[in-house]
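Asker: Sequence plus the predicted model coming up.
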Amino acid sequence: MPFPFFKSLQSFAGLALFVLHISLKSRFNVTLLTLSPKSTFFLS
């Protein structure tokens, strides 16, 4: 397995995980925002 291919694959997987983490976190914040506005004060 070529090293540059593995490195690009690893960076792509890291980027995908980062985007997934950000989208899940923002969705979680929006859910807390609709439930109770005081909870989002701790997250920010």
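Answerer: Looks like it arrived, so ask away.
Asker: alpha carbons only for contacts and neighbour counts from here, please
Answerer: Noted.
Asker: quick one: residue 5 and residue 12, what's the gap?
Answerer: Shown here: residue 5 relative to residue 12, a distance of 10 Å by Cα to Cα, to the nearest Å.
Asker: next, the one to line up against it:
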Amino acid sequence: LNLKSIIELVIKLPGDSLIIQYGAIERIRSAIFSILLHGLKQ
């Protein structure tokens, strides 16, 4: 899963379930943070 597909997933999330959407965005943001940290270590 690359950054572009992650961003597309965020955009495609249903807007009517905002709580689920924000929860998913938080999980994705922490996942991106972990990926960036992992990439910096290599």
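Answerer: The structure has been received and is ready for your questions. Everything quoted here is computed from the prediction, not taken from an experiment.
Asker: Distance-wise, check the counterpart of residue 29 of the second structure in the first structure relative to residue 6 of the first structure.
Answerer: Aligning on TM-score structural alignment places residue 29 of the second structure opposite residue 22 in the first structure. With distances taken as Cα to Cα, residue 22 of the first structure is found 24 Å from residue 6 of the first structure.
Asker: Now the residue nearest the centre of the second structure: closest residue in space, sequence neighbours ignored.
Answerer: The residue lying closest to the centre of the second structure (Cα atoms, centre = their mean) is residue 28, at 2.3 Å. Leaving aside its chain neighbours, residue 28 of the second structure sits nearest to residue 6 (7.4 Å; criterion: Cα to Cα, 6 or more residues apart in numbering).
Asker: Touching, the one you found and residue 30? I think so.
Answerer: No. Residue 6 of the second structure lies out of contact with residue 30 (Cα atoms under 8 Å); the separation is 11.9 Å.
Asker: Alignment lookup: the residue nearest to residue 28 of the second structure to the first structure.
Answerer: In the first structure, nothing lines up with residue 6 of the second structure, judged by TM-score structural alignment.
Asker: How many neighbouring residues does residue 6 of the second structure have?
Answerer: Counted with other Cα atoms under 10 Å, the neighbours of residue 6 of the second structure add up to 16.
Asker: any idea which helix or strand carries it?
Answerer: Assigned by DSSP states H and E, residue 6 of the second structure belongs to helix 3-12.
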